[in-house]
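Q: Structural data only, the sequence is not supplied:
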């Protein structure tokens, strides 16, 4: 049996932290090596984080990524590593480095550069033009990057028609509701139509407003899902593939036999290395992560985004105002789930209008979550505002002005705690309020 062991390293890099990302890559390489992986794969722009945006305009940043790659090359022995990074040639490319046995074998440059939604790759990169496949001890595989595999022809069809039995796609594909199911259908269709294994590796973690859900996947030549990575968590997906299954599938259903038989511009690059799977037969592993409901997906995405925003920006603790209402209670739960109860402080700021029920709800919530609570009454502060404004407001009825004063007092208190202790203030408004402007500027909009 001709087998190949893959290690898909679903990591959470930090944008700009090349040294930290490099160390994480080396750690995962070492773990995969211990498991006799033949090919060890990392996500799109894993070395720099996605997306570096205008950091890419600085030559020192590009050079530091190049130095990190050189160190990775030196650490690779009798196996293959594929890692994403920006590469400067005559222009800048979004690239995958193919490394084997201490040598840089090739670069694949991303062809389709997305320029919609959160993507702005045409601002920074030039599209690639070269397509290659790699022969590794009688196994032929191709490499492409994220958006490339969403297109049904170039480059995936070209690679499969040129002999690739496995397509490795490294990706940084952000989460949104419903996308994962559509992506699975696309990958299954692509595998079935081409009769190839597809190993799709996605990044995981939050970077500012963008969240990556991981959930990497390996699909068989019959279009069956063999395994998936964890959702919203770092993971290393190890799987041993029966590469002879590709030939069996293509003989039964030769769907691409007559496709593009005129192709001459796909380069075959030979990698002079023996597969470890030939040395020691591994059991083929088929495993899948749990299917999440829509509500679970959204909760995990928001918790992941919050956790990584806090961690990657160096905050030790967060605080938020608690009113006893649904919005602040849900935010407190998300913060506790993301960071742990010991890193969350709730702040209860009652006034003369606060009901006993609200007080009871706040204290019950804090008890259930096990978080710290600070209570600061705003009544005296509010009274002072009314006194100072009494002459200016003389003869006018109370309205939203007085309501907003209370909100801004609370916002000031939260920001004072943040300023004094270095905590991140979490705002507790919801998207419906934000979309219609039902919020108080400098009040309940304070925070992140």
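A: Looks like it came in fine. It should be emphasised that the depicted structure is a prediction, and the values quoted were computed from it without experimental measurement.
Q: drop to CA atoms for contacts and neighbour counts, all remaining ones
A: Will do.
Q: All the helices of the protein, in order from the start?
A: 18-34, 59-75, 156-161, 179-194, 244-252, 276-279, 294-312, 326-339, 356-369, 379-389, 400-421, 431-436 (DSSP state H).
Q: So which of those is nearest residue 97?
A: helix 59-75 (8.3 Å; Cα to Cα).
Q: So which elements touch the closest one?
A: When contacts are defined as 3 or more Cα pairs under 8 Å, 6 or more residues apart in numbering; DSSP states H and E, helix 59-75 packs onto helix 18-34, strand 80-88, strand 103-109.
Q: Let me know the outermost residue of this protein.
A: Centroid-distance maximum for the chain: residue 395 at 56.3 Å, with Cα atoms, centre = their mean.
Q: Please report how far residue 378 lies from residue 436.
A: Residue 378 is 27 Å from residue 436, where distance means Cα to Cα, to the nearest Å.
Q: Number of residues surrounding residue 293?
A: Residue 293 is flanked by 9 other residues according to other Cα atoms under 10 Å.
Q: Distance of it relative to residue 299?
A: Distance from residue 293 to residue 299, counting by Cα to Cα: 10 Å.
Q: Verify the contact between residue 170 and residue 214 for me.
A: No - using Cα atoms under 8 Å, residue 170 is not in contact with residue 214, being 11.2 Å away.
Q: Now do the same contact list for the closest residue to residue 174 other than its chain neighbours.
A: In space, and not counting its chain neighbours, residue 174 is closest to residue 212: 4.5 Å by Cα to Cα, 6 or more residues apart in numbering. Applying Cα atoms under 8 Å, 6 or more residues apart in numbering to residue 212 gives the contacts 172-175, 202-206, 232.
Q: Give me the contact list for stretch 365-379.
A: Residues contacting stretch 365-379 (Cα under 8 Å, 6+ apart): 324, 329, 333, 336, 341-352, 406, 409-410.
Q: try this one next to it:
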């Protein structure tokens, strides 16, 4: 039996467009003599549809589109399509109105409906808000092959692999008892760095444990802050990788189920990425491309400071959209060094993007004049520094409004974590491209990008990072070295370590306490930030749900010592 995997990139809510993509894949599958076509979770509406599911008209339209798609599909091809199904028991107290489902379409009709059994409610997932869990094992028979159907999370509960169960049932174990010949898993699994290796290790274990071949189908594309990396794959029952689709792009993957061997034959395996930097780069490029496209934009604008953050964002945008669709804006102040202006221009030449120059000195003088009386007898400080950032933010927003360009903000995760950023200034934008990329990773990405030719000017990589808001300023006036800061933040944010554990790892207690306080106090800023492209398992945004008015991180999580010294760096903007 020939099987085609349609690794598609749906637009959320574009029911007609998504159906056409499925139909196109079906016609290609028939041309390749396939008998079964597999599509990702919620492929008809795109994942995640979130509160669109609360709109009855949207749910009704999805049902009508599914029925129409069934009529248009080739009659002799069986197709699994991700959709939602209304819960007939929704009137019962506590029952949710919908199921997250897969529909088997064949011979012009919806032949069977299968419901997702395990509903995740962690990180970015909130499926119990909308869906009722399915109660029975899902399978169907096609040409005497019994095929078990699972949907995304149904796969992620193997107690032998994880060492525990997060749910009371294991759908794969139940399907094994039903004596299925093949298991398919239809997913919309968001990307995080390194996750593909974990997925493949998990499926290899499951295939060998239950001696069942497994096909994993994943959505691809960027939807808001989430990136879906595709890389659909399959394992035979001996735990051998039999195929892998490409990453971060649509693909049609052909598989062969050998009915005599009751197993999958070895097919085409797309090579893995050579480095983590390459993988992250592909994710960020896809995230920018799809966010811009799916939000109805074609061009972007960003500020070019000559620093490393704006340089990498400009490079990502150019790769995603083409050089003709990127505008860099240089906004030097009296504190901007000549080398920074040169670095920004050199970058623009390397990328071949358009730039415009908007000096802000006269605007700064206007603000100084306005505040002369009110700010009399005070020292130059954060208020004056941040006015510069807000002037630049206003100029960029004006360009965005005037020409319909999407403004990209350029702050990295290290800065976002500790609040080293200015509300209504450098935080302005419609998309925060690298706000889940730590500063040390930004450097690593730039070095990777320069591996064959110099894209990021060498001076950008070697000079001390600085916001250049006052004479001689460098980031380390206010922050510890980024290698130190990023390790503390990794332990605190991603690894859930306490201050005591972080200090035990070798960090200075006073610095650790200060960073913890800064992370807590910056929550109000992050709440107002643009959407962040998620590349880690602990990104600011949808899956980050910290309170603003809280003293837990500041007081309760502090490292307790009678000999703590005062940190040598002051607080950024409060």
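A: Everything's here; your move. Computed from a prediction, not measured in an experiment: that's the story for all the values here.
Q: Looking at the contacts of residue 212 of structure 1, state which has the most neighbours.
A: residue 203 (32 neighbours).
Q: That residue matches what in structure 2?
A: Matched across to structure 2, residue 203 of structure 1 falls on residue 219, judged by TM-score structural alignment.
Q: where's that match relative to residue 24 of structure 2, distance?
A: Residue 219 of structure 2 sits 16 Å away from residue 24 of structure 2, going by Cα to Cα.
Q: ok, the aligned partner of residue 299 of structure 2 in structure 1 - contacts?
A: In structure 1, the residue matched to residue 299 of structure 2 (TM-score structural alignment) is residue 317. Residues near residue 317 of structure 1 by Cα under 8 Å, 6+ apart: 310, 343-345, 422-424.
Q: Over to residue 459 of structure 2?
A: Taking Cα under 8 Å, 6+ apart, one finds residue 343 in contact with residue 459 of structure 2.
Q: Looks to me like it is in a helix.
A: Yes - per DSSP: H, G, I helix; E, B strand; the rest coil, residue 459 of structure 2 lies within a helix segment.
Q: Distance from the chain centre to stretch 429-445 of structure 1, please.
A: 27 Å (Cα atoms, centre = their mean, to the nearest Å).
Q: Ends of it, what's the gap?
A: End-to-end for stretch 429-445 of structure 1, by Cα to Cα: 7 Å.
Q: and if you look at stretch 172-185 of structure 1?
A: For stretch 172-185 of structure 1, the end-to-end distance is 18 Å (Cα to Cα).
Q: what stretch of structure 2 does that stretch fall on?
A: Against structure 2, stretch 172-185 of structure 1 falls on residues 188-201 (TM-score structural alignment).
Q: With stretch 426-445 of structure 1 instead?
A: Matched against structure 2 by TM-score structural alignment, stretch 426-445 of structure 1 falls on residues 408-427.
Q: any idea which residue sits dead centre in structure 1?
A: Central residue of structure 1 (Cα atoms, centre = their mean): residue 212, at 2.3 Å.
Q: Per the alignment, residue 295 of structure 1 pairs with which residue of structure 2?
A: When structure 2 is aligned by TM-score structural alignment, residue 295 of structure 1 is paired with residue 277.
Q: Can you give me the distance of its match to residue 321 of structure 2?
A: From residue 277 of structure 2 over to residue 321 of structure 2 the distance is 20 Å, taken as Cα to Cα.
Q: Over to residue 71 of structure 2?
A: Distance from residue 71 of structure 2 to residue 321 of structure 2, by Cα to Cα: 37 Å.
Q: These two: which is more packed in?
A: Between residue 71 of structure 2 and residue 321, counted using other Cα under 10 Å, residue 321 has the larger neighbour count: 20 against 15.
Q: Surely that one and residue 289 touch.
A: Yes - applying Cα under 8 Å, one finds residue 321 of structure 2 in contact with residue 289, separated by 6.1 Å.
Q: what touches both of those two?
A: Common contact partners of residue 321 of structure 2 and residue 289 (Cα under 8 Å, 6+ apart): none.
Q: residues touching residue 298 of structure 2, list them.
A: So residue 298 of structure 2 contacts 292, 321, 325, 405 (Cα under 8 Å, 6+ apart).
Q: repeat that with 6 Å
A: For residue 298 of structure 2, the contact set (Cα atoms under 6 Å, 6 or more residues apart in numbering) is empty.
Q: Compute the distance between it and residue 285 of structure 2, please.
A: 14 Å.
Q: What is the neighbour count of the aligned residue in structure 1 for residue 68 of structure 2?
A: When structure 1 is aligned by TM-score structural alignment, residue 68 of structure 2 is paired with residue 71. By other Cα under 10 Å, 14 other residues sit near residue 71 of structure 1.
Q: do the same with residue 423 of structure 2
A: 19.
Q: Distance of it relative to residue 135 of structure 2?
A: On the measure of Cα to Cα, residue 423 of structure 2 and residue 135 of structure 2 end up 48 Å apart.
Q: Could you do residue 293 of structure 2 as well?
A: Distance from residue 293 of structure 2 to residue 135 of structure 2, by Cα to Cα: 39 Å.
Q: And for residue 207 of structure 2?
A: Taking Cα to Cα, one finds residue 207 of structure 2 at 23 Å from residue 135 of structure 2.
Q: more crowded one of those two?
A: Shown here are residue 207 of structure 2 and residue 135; by other Cα under 10 Å, residue 207 has more neighbours (23 against 13).
Q: need the contact list for the nearest residue to the more buried one once chain neighbours are set aside.
A: Distances taken as Cα to Cα, 6+ apart put residue 237 closest to residue 207 of structure 2, at 5.1 Å, once the chain neighbours are dropped. Taking Cα under 6 Å, 6+ apart, we find residue 237 of structure 2 in contact with 207-208, 211-213.
Q: ok so, going back, out of the helices of structure 1, which is the most enclosed?
A: helix 156-161 (a mean of 24; mean count of other Cα atoms under 10 Å).
Q: Which neighbouring elements make contact with that one?
A: Helix 156-161 of structure 1 sits against no helix or strand, with contacts defined as 3 or more Cα pairs under 6 Å, 6 or more residues apart in numbering; DSSP states H and E.
Q: Check the mean deviation of that helix from structure 2.
A: After superposition onto structure 2, helix 156-161 of structure 1 sits on average 2.3 Å from its aligned residues (mean Cα distance after the TM-score superposition for structure 1).
Q: Can you list the neighbours in contact with that helix?
A: residue 142.
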